[in-house]
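> quick one: sequence and predicted model below, then my questions.
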Amino acid sequence: MKTRRPPSVSDEDARLFREAVGPVRRAREAAPTPRGAPPPPLPQMRERDEAAVVDALLTAPIDPAAVEVGEELAFLRDGYPPRLLKRLKQGGYAIQDEIDLHQMNAAAARATIADFLAENLRVGHACVKIIHGKGLRSSSAGPVLKKLTDALLRRHGDVLAFASARPAQGGTGAVVVLLRTRA
């Protein structure tokens, strides 16, 4: 790579420059060198954040519902992005209607779920909750209404996704359903 030389300055250009700039004086020598290297910066905000987390863990009350163990339901229809189900699980959609299946037998629950979904699709609701219970009084076969709800929702073409509710909304005893809305 060739280096270009600056164009030469004529005497006339130099004279005009000096007249435009006026009198000049020589600058002082370079600034004095510092006495020593500055100390490294301290990550004060990070230290405060870490201390706050420790305090929160030690002082926060333990909510047994938050550590609920059970069979969580989750479903996402093929072709939809995983972030949709993640948002649903995190409570990112407002629940617009709900129904409680407690005390129903399987036949009544099946009809109730079908009617409930049809009505909510008709009015344009996008997010609903079905309370099926945890099946604590079920036989050894497990929670009947929970299994029935899971099977019916998976087969329903207008159900985009569903997931067990957050602990404050019923936990594994309820399911939040995202429906296809008609535009």
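Everything's here; your move.
> CA atoms for contacts and neighbours, from now on please.
Will do.
> which parts of the protein are strands?
Under the criterion DSSP state E, strands of the chain are mapped to 74-76, 97-100, 127-131, 159-164, 174-179.
> mind putting those strands in JSON lines, mean neighbour count and distance to Leu153 included?
JSON lines is the format used below for the strands of the chain (neighbours: other Cα atoms under 10 Å; distance: least, Cα to Cα, whole Å):
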{"stretch": "strand 74-76", "mean neighbour count": "18", "distance to Leu153": "9"}
{"stretch": "strand 97-100", "mean neighbour count": "15", "distance to Leu153": "14"}
{"stretch": "strand 127-131", "mean neighbour count": "23", "distance to Leu153": "10"}
{"stretch": "strand 159-164", "mean neighbour count": "24", "distance to Leu153": "6"}
{"stretch": "strand 174-179", "mean neighbour count": "26", "distance to Leu153": "8"}
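> tell me which of those strands sits nearest to Gly142.
strand 174-179 (15.2 Å; Cα to Cα).
> so which elements touch that closest one?
With contacts taken as 3 or more Cα pairs under 8 Å, 6 or more residues apart in numbering; DSSP states H and E, strand 174-179 sits against strand 127-131, strand 159-164.
> output the ones you listed as a markdown table; include the columns distance to Phe75.
Listed next are those as a markdown table, based on distance: least, Cα to Cα, whole Å:
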| stretch | distance to Phe75 |
| --- | --- |
| strand 127-131 | 14 |
| strand 159-164 | 5 |
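> so what's the spatially most central residue of the chain up against?
The chain has Arg87 as the residue nearest its centroid, 6.0 Å off, counting by Cα atoms, centre = their mean. Applying Cα atoms under 8 Å, 6 or more residues apart in numbering to Arg87 gives the contacts Tyr93.
> and with 6 Å instead?
By Cα atoms under 6 Å, 6 or more residues apart in numbering, no residues touch Arg87.
> which helices and strands sit right next to the lengthiest helix in the chain?
Of all the segments of type helix in the chain, defined by DSSP state H, the longest one is helix 106-123. In terms of contacts (3 or more Cα pairs under 6 Å, 6 or more residues apart in numbering; DSSP states H and E), helix 106-123 is packed against no helix or strand at all.
> before we go on, here's another structure to hold up against the first:
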Amino acid sequence: MKGHGLQDLGRLRAELRRAQAEAQAEQARQAAEQARAEAERHLFSRAVGAVQALKRADRAVASRPLPEPIPRQRELDEQAALKAALSDEVDVESLLLTDDGLSFRRPDIGPDVVSKLRRGHWSIQGELDLHGLRRDEAREALAGFIRQAHQHSRRCLRVVHGKGLGSPGREPVLKAKVQRWLAQRQEVIAFAQASGPQGGAGALIVLLGSRRHGAPASPGG
């Protein structure tokens, strides 16, 4: 009986040691798991450094509509290029002095084209009135008008610059500038002062080249 008691006591002690070892192993495993989880939580902060949480923005959403995406810088660049391209002081050799004022034609355009413009041979397909515009405004308006007309294949146009009756000295200052600006546009192949019914000394009849063929040919007829 005594021998059996000693054997049972030995087995009990062995089981206690095994249970303690398993408990220690479980504690070690849990500690390692906690350390791994803690390391993962701090991985981002160690990578990017110290961070600070953003404050809550408890603000009402503005109902004001967003502005249109207007390319302001491109417009400024185009205006600057326009001012550099259309000079007020350019000396156009092909400007012809006539009894009624200056007319213009490209070297490969016959003189009869100017005569036809004066007589109203072609129908007016578009008109621009520059009354009340300052010099820079008139220059930009004229360039845009010519460009759009050419893109839409409009050939014969009227540009009203006024007779200068309200200018100092009653001189048509804008008229001379418009003539020089037009002569610098590659789309323009000829222009002449309008006849009386078409505006007389206060307007020009402008002829554009053919967009389809890219050659400065006059309209037929």
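Perfect, I can see it now. The structure displayed is predicted, hence computed values, not measured ones.
> that older thread, quick one: map the residue nearest to the centre of structure 1 onto structure 2.
Taking TM-score structural alignment, the alignment pairs Arg87 of structure 1 with Lys116 from structure 2.
> how close does its match sit to Ile124 of structure 2?
Distance, Lys116 of structure 2 to Ile124 of structure 2, using Cα to Cα, to the nearest Å: 13 Å.
> then Glu78 of structure 2?
28 Å.
> between those two, who's got more neighbours?
Ile124 (16 against 13; other Cα atoms under 10 Å).
> my read is that that one contacts Cys156, right?
Yes: at 5.2 Å, Ile124 of structure 2 and Cys156 qualify as touching, with contact defined as Cα atoms under 6 Å.
> next structured bit after the longest helix anywhere in structure 2?
Counting by DSSP H, the longest helix found in structure 2 is helix 2-41. Proceeding N to C from helix 2-41 of structure 2, the next assigned helix or strand is helix 43-48, under DSSP states H and E.
> which part of structure 1 matches stretch 149-159 of structure 2?
Under TM-score structural alignment, the match for stretch 149-159 of structure 2 is residues 120-130.
> any idea how far apart the tips of the matching stretch sit?
Terminal residues of stretch 120-130 of structure 1 lie 12 Å apart, using Cα to Cα.
> for that stretch, which outside residues touch it?
Under Cα under 6 Å, 6+ apart, the answer for stretch 120-130 of structure 1 is 95-99, 174-179, 181.
> what is the nearest of those to His156 of structure 1?
Leu179 (9.7 Å).
> from Gln27 of structure 2, how far out is the aligned residue in structure 2 for the closest one?
When structure 2 is aligned by TM-score structural alignment, the residue opposite Leu179 of structure 1 is Leu208. Applying Cα to Cα, the value for Leu208 of structure 2 to Gln27 of structure 2 is 93 Å.
> one more: Arg17 of structure 2?
15 Å.
> residues touching Leu85 of structure 1, list them.
With Cα under 6 Å, 6+ apart, Leu85 of structure 1 has no contacts at all.
> to which residue of structure 1 is Lys177 of structure 2 aligned?
Checking TM-score structural alignment: Lys177 of structure 2 goes with Leu148.
> number of residues surrounding that match?
Neighbour tally, Leu148 of structure 1, other Cα under 10 Å: 16.
> repeat for the one 3 residues further on
For Ala151 of structure 1, the neighbour count with other Cα under 10 Å is 11.
> residues contacting the spatially closest residue to Gly199 of structure 2 that is not a sequence neighbour?
Spatial nearest neighbour of Gly199 of structure 2, excluding adjacent residues (Cα to Cα, 6 or more residues apart in numbering): Val160 at 7.4 Å. Neighbour list for Val160 of structure 2: 129-130, 202-203 [criterion: Cα under 6 Å, 6+ apart].
> same question for Val175 of structure 1.
Per Cα under 6 Å, 6+ apart, neighbours of Val175 of structure 1: 129-130, 163-165.
> go on, Gly135 of structure 1?
Pro143.
> for it, give its distance to Ala165 of structure 1.
Relative to Ala165 of structure 1, and taking Cα to Cα, Gly135 of structure 1 is found at 15 Å.
> then Asn105 of structure 1?
Applying Cα to Cα to Asn105 of structure 1 and Ala165 of structure 1 gives a distance of 22 Å.
> how deep is Leu6 of structure 2 tucked in, by neighbour count?
Around Leu6 of structure 2 there are 11 residues (other Cα under 10 Å).
> repeat that for the one 5 residues further on.
Around Arg11 of structure 2 sit 11 other residues, with neighbours defined as other Cα under 10 Å.
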